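*Asks:* With the sequence up front, the predicted model follows.
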Amino acid sequence: MSKPIAPPVPPVRPVRARRPSNRVVSRLKRDKGTMTAMGISALIVMLAIAAPYVTDGQPYSGNALERLKPIGTHGHLLGTDELGRDMWTRLVYGARLSLISGAAPVLIALAIGGSLGVIAGYAGGRVNALIMRTMDIFYAFPAVLLAIAACAVLGPGLLSTIAALSIVFTPSIVRITETATTRIRGMDYIEAARCSGATDFRIILHQVLPNVQAPVLVYASSLAGLSIILAAGLSFLGLGMSPPNPEWGQMLNSLRQSIYVQPWVAALPGLMIFVTSVCFNVISDGLRVAMDVQDG
């Protein structure tokens, strides 16, 4: 009696491990709050880029006969300011300055502070002590007072605002990066790389940076919203962007005298600051969860 012939077993295809970046993207897609915040932020960025095409392209010109028109006025969707300038045009053009003020200081601080933090954490010893004690000097001053003092010395303007906020954010990024680098400096894979003859630069580039980037990037993303608020605050105090530049903080300062006449029009720049900063904070929280970065 012949044995039954077993059906052929299909070959087992190896399952490729998902890359960490793919896992992060997958988790972000499932987070509706983060995706909504990303969508709103992307919309604000696209409006800022396409400002000449979605507005009349004249953020500085106005008509004194049409000053402080309410929202919904014909020809002025969001009304006009105290000089008769179109609020929609100025808000869209103001997004350019406010977004630059929010992104540029964080990127500069990330480049400088991240480099100093990796050097301090990897080298240790006197190098670590010199860098970290220097950063402690900046920690002795509250962030807002340090930004005001820096702007007062450098003078008003976009570049001064970016430089002042970069000075404020660099010490905290140095500390985050130094802590993460010190934690992995003694790991087995670092020692194995040294034993294999890899140079310090190669170890930092291929072993240290990929393992410290998650907490540093998450923390840096959380600074973007704060940077927008601080930049607007400096302009509101007259230390940042000066008139007639359409920057949200400066617009809020010029419209505060009109809050009892057209409160909704006067509140529009503050609303834009609030919405944009909240979106960046929500995105930062979503990245933290997606990257499994623990608090503290």
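*Replies:* Noted; the coordinates are in hand. Numbering: from 1, shown residues only.

*Asks:* use CA for all of it now, contacts and neighbours both
*Replies:* OK.

*Asks:* Sticking with residue 23, tell me its helix or strand.
*Replies:* Take DSSP states H and E as the rule and residue 23 turns out to sit in helix 20-30.

*Asks:* and that helix, what other elements does it pack with?
*Replies:* Where contact means 3 or more CA pairs under 8 Å, 6 or more residues apart in numbering; DSSP states H and E, helix 20-30 is packed against helix 32-49, helix 263-290.

*Asks:* Next, the residues that contact it from outside, please.
*Replies:* The contact list for helix 20-30 (CA atoms under 8 Å, 6 or more residues apart in numbering) reads 34-35, 286-287, 290-291.

*Asks:* Let's see if you can find the most crowded of those residues.
*Replies:* When neighbours are counted by other CA atoms under 10 Å, residue 287 leads the contacts of helix 20-30 with 25 neighbours.

*Asks:* Show the contacting residues for that one.
*Replies:* Counted by CA under 8 Å, 6+ apart, residue 287 has contacts 24, 28, 218.

*Asks:* What residues sit buried inside the helix of greatest length in the chain?
*Replies:* Identified as the longest helix of the chain according to DSSP state H is helix 87-123. In terms of neighbour count (16 or more other CA atoms under 10 Å), helix 87-123 has its buried residues at 87-110, 112-122.

*Asks:* One more to weigh against that first structure:
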Amino acid sequence: VNSTSFLAKCYGFIGIPNINYYYVFLFFVYVVSVLGNTAVMAVIYLDYNLRTPKYVAVFNLAFVDLIGSSALVPKVIDTFLFNHPSIPYRDCLTFMFFCYTCLSMQSFNLVALSYDRLVAIIFPLHYQVKVTHRFMFSLIASFWVIVVIANLITVGYITRLSFCESVVINSYFCDHGQMYRLACNDNTPIITLWLPLAFILLSYSYIGYALSKIATVQERVKAFKTCTAHLSLVAIYFIPVLITFTIGANIHQNARIINLSLTSVFPPMLNPIIYVLQTQEIRISFKKILKFTKQYKIAVKKVIIK
């Protein structure tokens, strides 16, 4: 099959009992993701006190989660719920690029937040100098450039493949791994997947070592509490991915696909919830905005009555 006439068919969820209920669940997850991430971005934008370098990274994470969910979930629902399993070759490459760009940017964004926590705990007196708006904007912009170039290269390799027999992808989206397995010529690239995780682990190893030097347990706990939200995000993002790619070959194909799809849609839904529940500044901002909205509605009603 020549690449220009390639028409992929995604049959990842075929044969799973009561799969329609899973589509309803995906739709619910998508709605929560959109509402949650939009709310977090709105709060950061509206509250001047949250316009700090740290929340520049949080805003970018919410934006990436929103775009990633919108790139993946609606297409998945359309593909399977409305029986549209086929996708043209160029559309498949475009879909792949946006999905992997957003997934990759999520991990690099966690690196930016990890650096923020590292400097805040190890060099608290120099935090304002080391972590500035200009630095955070430059760091995130450089991550975007790296991620976009890396995924363009990955998609570029796909265009060099020829497909000999099957055009059925055993996944729920245009998965580059599945496409390489279908190819009859071997051009599989070597891609570094775990560089962001390695940096995060090294950062927290250093943070743990620094906290062990603090005299009192109360001070250690207080310092560590500032990292709980970020650590939760890291766990939600990386643990399912590690499980999927370490034991994924030993589990049933359908179970692997379900697990991989949950890995893709859960972090964008849970990230804003975690930041709202575990970050005091955002909770205070939400309360201020809700209070202001309530007072505004009361004032409008009074004006209408008069």
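*Replies:* All right, it came through fine. Because the structure is a prediction, the values reported are computed rather than measured.

*Asks:* Let me see the TM-score of these two.
*Replies:* Scored against TM-score structural alignment, normalised by the length of structure 1, the superposed chains reach a TM-score of 0.29; 148 aligned residues with a CA RMSD of 6.5 Å.

*Asks:* how much space between residue 28 of structure 2 and residue 21 of structure 2?
*Replies:* 11 Å (CA to CA, to the nearest Å).

*Asks:* same question, residue 293 of structure 2
*Replies:* 37 Å.

*Asks:* now do residue 66 of structure 2
*Replies:* Following CA to CA, the distance that separates residue 66 of structure 2 from residue 21 of structure 2 is 23 Å.

*Asks:* Who has more neighbours out of those two?
*Replies:* When neighbours are counted by other CA under 10 Å, residue 66 comes out ahead of the other of residue 66 of structure 2 and residue 21, with 22 against 10.

*Asks:* Can you tell me the element that one falls in?
*Replies:* Taking DSSP H and E as the criterion, residue 66 of structure 2 maps to helix 53-81.

*Asks:* what packs against that helix?
*Replies:* helix 19-46, helix 89-122, helix 133-158, helix 253-278.

*Asks:* and with 7 Å instead?
*Replies:* The elements that helix 53-81 of structure 2 packs onto, with contact taken as 3 or more CA pairs under 7 Å, 6 or more residues apart in numbering; DSSP states H and E, are helix 19-46, helix 89-122, helix 253-278.

*Asks:* Any buried residues in whichever helix or strand comes after the longest one, and which?
*Replies:* Counting by DSSP H and E, the element after helix 89-122 of structure 2 in chain order, helix or strand, is helix 127-130. By neighbour count, with 16+ other CA under 10 Å as the criterion, the buried positions of helix 127-130 of structure 2 are residue 127.

*Asks:* who touches helix 127-130 of structure 2?
*Replies:* Outside helix 127-130 of structure 2, the residues that touch it by CA atoms under 7 Å, 6 or more residues apart in numbering are 119-120.

*Asks:* if we can go back for a sec, I'd like the helices and strands packed on helix 53-81 of structure 2 written out as TSV, with distance to residue 209 of structure 2 added.
*Replies:* Putting those into TSV (distance: least, CA to CA, whole Å) gives the following:
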stretch	distance to residue 209 of structure 2
helix 19-46	32
helix 89-122	10
helix 253-278	24
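
*Asks:* Quick one: closest of these to residue 149 of structure 2.
*Replies:* Residue 149 of structure 2 lies closest, by CA to CA, to one member of the helices and strands packed on helix 53-81 of structure 2: helix 89-122, at 9.3 Å.

*Asks:* Buried ones in that closest one, by neighbour count?
*Replies:* Within helix 89-122 of structure 2, the residues scored as buried using 16+ other CA under 10 Å are 89, 92-93, 95-122.

*Asks:* what angle sits between it and helix 53-81?
*Replies:* Between helix 89-122 of structure 2 and helix 53-81, the angle comes out at 150 degrees (axes from the mean of the first three to the mean of the last three CA atoms, to 10 degrees).

*Asks:* got the contacts of residue 287 of structure 1 as CSV, with distance to residue 230 of structure 1 columns?
*Replies:* Converted to CSV, these look like this (distance: CA to CA, whole Å):
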residue, distance to residue 230 of structure 1
24, 30
28, 28
218, 19
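
*Asks:* Would you mind putting these into JSON lines with neighbour count and distance to residue 195 of structure 1 alongside?
*Replies:* Putting the contacts of residue 287 of structure 1 into JSON lines (neighbours: other CA atoms under 10 Å; distance: CA to CA, whole Å) gives the following:
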{"residue": "24", "neighbour count": "17", "distance to residue 195 of structure 1": "33"}
{"residue": "28", "neighbour count": "19", "distance to residue 195 of structure 1": "39"}
{"residue": "218", "neighbour count": "19", "distance to residue 195 of structure 1": "32"}
